[in-house]
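In: How does the following fold in three dimensions:
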Amino acid sequence: MSGLVLEGLTCRYGDVAAVESLDLSVPAGALVCLLGPSGCGKTTTLRAVAGLVDPDAGRILRDGEVLSAPGAVVPPERRRMAMIFQSYALWPHMTVAGNVAYALKLRGLGREAIAREVASVLRAVRLEAFAERLPAELSGGQQQRVAIARALAMQPRTLLMDEPLSNLDANLREEMRHELRRLHEAHGVTTLYVTHDQAEAMATADLVAVMDRGRVVQLGTPEEIYALPASAFVARFIGGANLIPGRHLGEGVVDCGGFSLACASGAAEAGASVLVAIRPHAVALTSEPGPNVVRGRLVRATFFGPVRELLAELAGGVMLRAVRPAAEPVPGEGAVLLSLPPEACRILSG
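Out: Below you'll find the predicted structure:
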């Protein structure tokens, strides 16, 4: 298996830096998601790894071999990489088996070996019964699995995926997340996966690289990224955390103007302007005053099936979101008490 290292990668389009001084290490056999909003540079990064974009600065290495550097780029066809696109890019006139076999012909396999490999890889993606169908006769999820089968058949050292589930409906996306994870665990190919969907990244990735303005701003497991965001951007983008401005009084206590909050994680100098991050699901309604219990005015309660989203206005006009079980009683609009447990509050730089 082959790991990837990106060192100081910079890619420009004219005067605009799509990727700037990006550093990233993809361990051998890991599935790493590049996660971020549109325009953050994640697809440019992926295309640079594929050899489709030349870097203006920095290097891309695999097992110590330089694949890309300014003026020295290994051509895409010599990289032993397979790329899966949003559009699937299947040959419409070829059957499912024909699409997969085409990749095997490129590897120079004989007819019998191709037949065995096609059967094996279609079995892996659970499409052996669809071998003779054309792509137009398949659902979107099935077409995506054909694209994955074709990529796996090439036995790539590195697998690249660019928003592979974006064209699927919500139910199919959820199904395919688990399918991608199952296939990765079965084959263990080093994979770099681009998405803007945080649920997709959480469900599929070993590591998540959150990108903003052409750089990786935090790298960690899904659990680390969610529980310990390194910045306000990460806290807001992953899980939509509430961010409450205040001034750090020291020892984890923040004066938020009209109320104070004790925070169990994060750090800042005493007197510094900070933000207190807390996830909506950690905010609870209560009837008893106490530490980290704040007064607010319930503005809206919105039903979302199993949960209900509450929006409350705190002192100073701060808006706070809470997500509670739908079966939990909710008072009418008006004064409420909200509990923000210290263990769920994290201090971030303001």
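
In: Please count neighbours and contacts with C-alpha atoms only from this point.
Out: Noted.

In: Could you double-check that residue 286 lies in contact with residue 337?
Out: Yes: judged on Cα atoms under 8 Å, residue 286 makes contact with residue 337 at a distance of 5.5 Å.

In: So if I had to pick from the two, which one is more boxed in?
Out: residue 337 (20 against 13; other Cα atoms under 10 Å).

In: any idea which element that one lies in?
Out: In this structure, residue 337 sits in strand 334-339 according to DSSP states H and E.

In: Residue 274: what's it in contact with?
Out: 245, 246, 247, 248, 254, 268, 347, 348, 349, 350 (Cα atoms under 8 Å, 6 or more residues apart in numbering).

In: Can you give me the distance of the fifth one to residue 314?
Out: Meaning residue 254. The gap separating residue 254 from residue 314 is 15 Å, by Cα to Cα, to the nearest Å.

In: between the two, who's got more neighbours?
Out: Between residue 254 and residue 314, counted using other Cα under 10 Å, residue 254 has the larger neighbour count: 26 against 23.

In: Spatially central, which residue of the protein would that be?
Out: In the chain, the C-alpha nearest the mean C-alpha coordinate belongs to residue 201, at 3.2 Å (Cα atoms, centre = their mean).

In: what's the nearest residue to residue 197 if we skip its chain neighbours?
Out: residue 35 (7.3 Å; Cα to Cα, 6 or more residues apart in numbering).

In: who does the longest helix seen in the chain touch, helix- and strand-wise?
Out: Ordering each helix of the chain by length in residues (DSSP state H) puts helix 170-187 first. With contacts taken as 3 or more Cα pairs under 8 Å, 6 or more residues apart in numbering; DSSP states H and E, helix 170-187 sits against helix 140-153, helix 198-204.

In: gap between the residue nearest to residue 197 and residue 3?
Out: 19 Å.

In: Those two: who's more crowded?
Out: Neighbours were counted for residue 35 and for residue 3 using other Cα under 10 Å; residue 35 has more, 27 against 19.

In: I figured that one was touching residue 205, is that so?
Out: No: if you go by Cα under 8 Å, residue 35 and residue 205 don't touch, sitting 10.3 Å apart.

In: which of the residues in stretch 297-315 are buried?
Out: 297, 298, 301, 308, 309, 310, 311, 312, 313, 314 (16 or more other Cα atoms under 10 Å).

In: Now for residue 206: which residues touch it?
Out: Counted by Cα under 8 Å, 6+ apart, residue 206 has contacts 30, 31, 32, 221, 222.

In: Please give the structure of this sequence too, so both can be compared:
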Amino acid sequence: MAELILNQVSKVFEQNRVVDQISLNIPQGSFVALLGPSGCGKTTTLRMLAGFETLSEGELRLGNQTLATAKTQLPPEDRNMGMVFQSYALWPHMTVAENVGYPLKHRRIPSGMYQKKIKDALETVEMMPYAQRYPQDLSGGQRQRVALARCLVTDPDVVLLDEPLANLDRHLRASMEESFRAFHQRTGATMIYVTHDQAEAMSLANQIAVMEKGRLVQWSSPEALYHQPKTQWVAEFIGQGSILMGKKAPENQTLTGEGVNALFHPTNERAQSAFLVRPQHVQIELINASLPQSAALTARVISQVYRGERYEIHLEMPNQQRLQAFHPMAVPIGATVSLNLTQAWSLAA
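Out: Here you go, the predicted structure:
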């Protein structure tokens, strides 16, 4: 295995720049998510890696081997990559074992080794008891495991996954996420996982490439992406949170302590900086309307949603700025609450 390198990779369809100069160095053995909304270019990027799409510009390399440039293209079968599709792409007339063994057919592998590779791949995804069944006799999660085993059977350097959980219900998605984590730990393969679901990306990947309109906007660990987004767009796309305008502050810094509330004090003449405030960093307390209101920051409750372990409270401040808070109990709609903001991330202008 070797480092996977994307150097200024672009793809243009009829003068529409779908992927725009993406550059990434992906260490071997990484679990990387390509994350972004529909139409951002993440699947096209994956298809270029697989060899299903040509490059308009740039270069792809796996270690010292050039996979593709704008003028040359190594065929998919020579890249030692495996791909798992959203639709599973299993042959309905073949058994599970036959589907898994299909990529080996043209490699002239001796019969004994052929059977062993199929057995090992099926055992890795815990599907050996279903070897003689047909795809139509399996659940969605089981079919996805078969597709993963078929990918694994050729010992790929890189595993490409194109929204593999999109067709599964929530329970199966959670189960398959654990399967992907276990698969990655057992094989040590480099995994590139395309998704528009931030929760999937955050729970599976050790590095995330966030894409918007064909461009790479941030390349970070899940923790850094959540706590230190580089742009307002990323801050709004990743996790729950509110963008508040406040007093001028240094960019790209985590601010804590009593000074956070002063950033949004009602007497501030002009808000000059944007801040990300996560709901868990908003403390609220109901104000008794019959008593004098001395709180520096207040807000009115405009709606709330019960989330099981907590309530998600939606608030509006006197200057019409809105934010979210988490609270263990319901709060009356229309009530006034005091605010204590414990942390904020100052966004770049």
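
In: picking that back up, looking at the buried residues of stretch 297-315 of the first structure, which one is closest to residue 47 of the first structure?
Out: Within those, the smallest distance to residue 47 of the first structure is 38.9 Å, found for residue 309 (Cα to Cα).

In: Matching the closest one against the second structure, which residue comes up?
Out: Matched by TM-score structural alignment, residue 309 of the first structure corresponds to residue 312 in the second structure.

In: Okay, and its match sits in which element?
Out: strand 311-316.

In: Contacts for stretch 174-181 of the first structure, please.
Out: Taking Cα under 8 Å, 6+ apart as the rule, stretch 174-181 of the first structure contacts 141, 165, 200, 203, 204, 205.

In: roughly how far out does that stretch sit from the chain middle?
Out: Per Cα atoms, centre = their mean, to the nearest Å, the displacement of stretch 174-181 of the first structure from the mean C-alpha position of its chain is 14 Å.

In: Can you get me the start-to-end distance on stretch 195-214 of the first structure?
Out: Start-to-end, stretch 195-214 of the first structure (Cα to Cα) is 15 Å.

In: scratch that, stretch 29-45 of the first structure
Out: 19 Å.

In: mind checking how far that stretch is from the chain centre?
Out: 7 Å.

In: Stretch 79-90 of the first structure now?
Out: The mean C-alpha position of stretch 79-90 of the first structure is separated from the chain mean by 19 Å, Cα atoms, centre = their mean.

In: Could you give the residue range in the second structure aligned to that stretch?
Out: On the second structure, the counterpart of stretch 79-90 of the first structure by TM-score structural alignment is residues 79-90.

In: quick one, what contacts the nearest residue to the residue nearest to the centre of the first structure once chain neighbours are set aside?
Out: Excluding its sequence neighbours, the residue lying closest to residue 201 of the first structure (Cα to Cα, 6+ apart) is residue 33, at 5.9 Å. By Cα under 8 Å, 6+ apart, the residues touching residue 33 of the first structure are 192, 193, 194, 195, 201, 205, 207, 208, 209.

In: I'd like these laid out as CSV, including distance to residue 95 of the first structure and secondary structure.
Out: Shown next, in CSV, are these (distance: Cα to Cα, whole Å; DSSP: H, G, I helix; E, B strand; the rest coil):
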residue, distance to residue 95 of the first structure, secondary structure
192, 28, strand
193, 27, strand
194, 28, strand
195, 29, strand
201, 31, helix
205, 31, coil
207, 35, strand
208, 35, strand
209, 37, strand
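
In: from those residues, which two are the most distant?
Out: Most distant of those, by Cα to Cα, are 195 and 207, 13.0 Å apart.

In: Show me the strands in the stretch 251-350 of the first structure, by range?
Out: 253-255, 260-262, 265-266, 273-278, 284-286, 293-304, 307-313, 319-325, 334-339, 346-349 (DSSP state E, counting those that start in this stretch).

In: any idea how far residue 214 of the first structure is from residue 8 of the first structure?
Out: For residue 214 of the first structure, the distance to residue 8 of the first structure - Cα to Cα - is 11 Å.

In: Would you mind telling me which of those two has the busier surroundings?
Out: residue 214 (22 against 18).

In: thinking that one is in contact with residue 16, fair?
Out: No: using Cα under 8 Å, residue 214 of the first structure is not in contact with residue 16, being 10.4 Å away.

In: shared neighbours, the two?
Out: By Cα under 8 Å, 6+ apart, no residue touches both residue 214 of the first structure and residue 16.

In: Could you give the number of residues near residue 89 of the second structure?
Out: Neighbours around residue 89 of the second structure, by other Cα under 10 Å: 12.

In: ok, the spatially closest residue to it that is not a sequence neighbour - contacts?
Out: Leaving out its chain neighbours, the residue that sits closest to residue 89 of the second structure by Cα to Cα, 6+ apart is residue 147, at 7.5 Å. Residue 147 of the second structure sits next to 84, 85, 88, 89, 90, 100 when contact means Cα under 8 Å, 6+ apart.

In: compared with the first structure, how much does the strand or helix carrying residue 18 of the second structure deviate?
Out: According to DSSP H and E, residue 18 of the second structure maps onto strand 16-26. Once the two models are superposed, strand 16-26 of the second structure sits on average 0.9 Å from its counterpart in the first structure (mean Cα distance after the TM-score superposition for the first structure).

In: mind checking how far that strand is from the chain centre?
Out: 17 Å.

In: Pull out the buried positions in it.
Out: For strand 16-26 of the second structure, by 16+ other Cα under 10 Å, it's 17, 18, 19, 20, 21, 22, 23, 24, 26.
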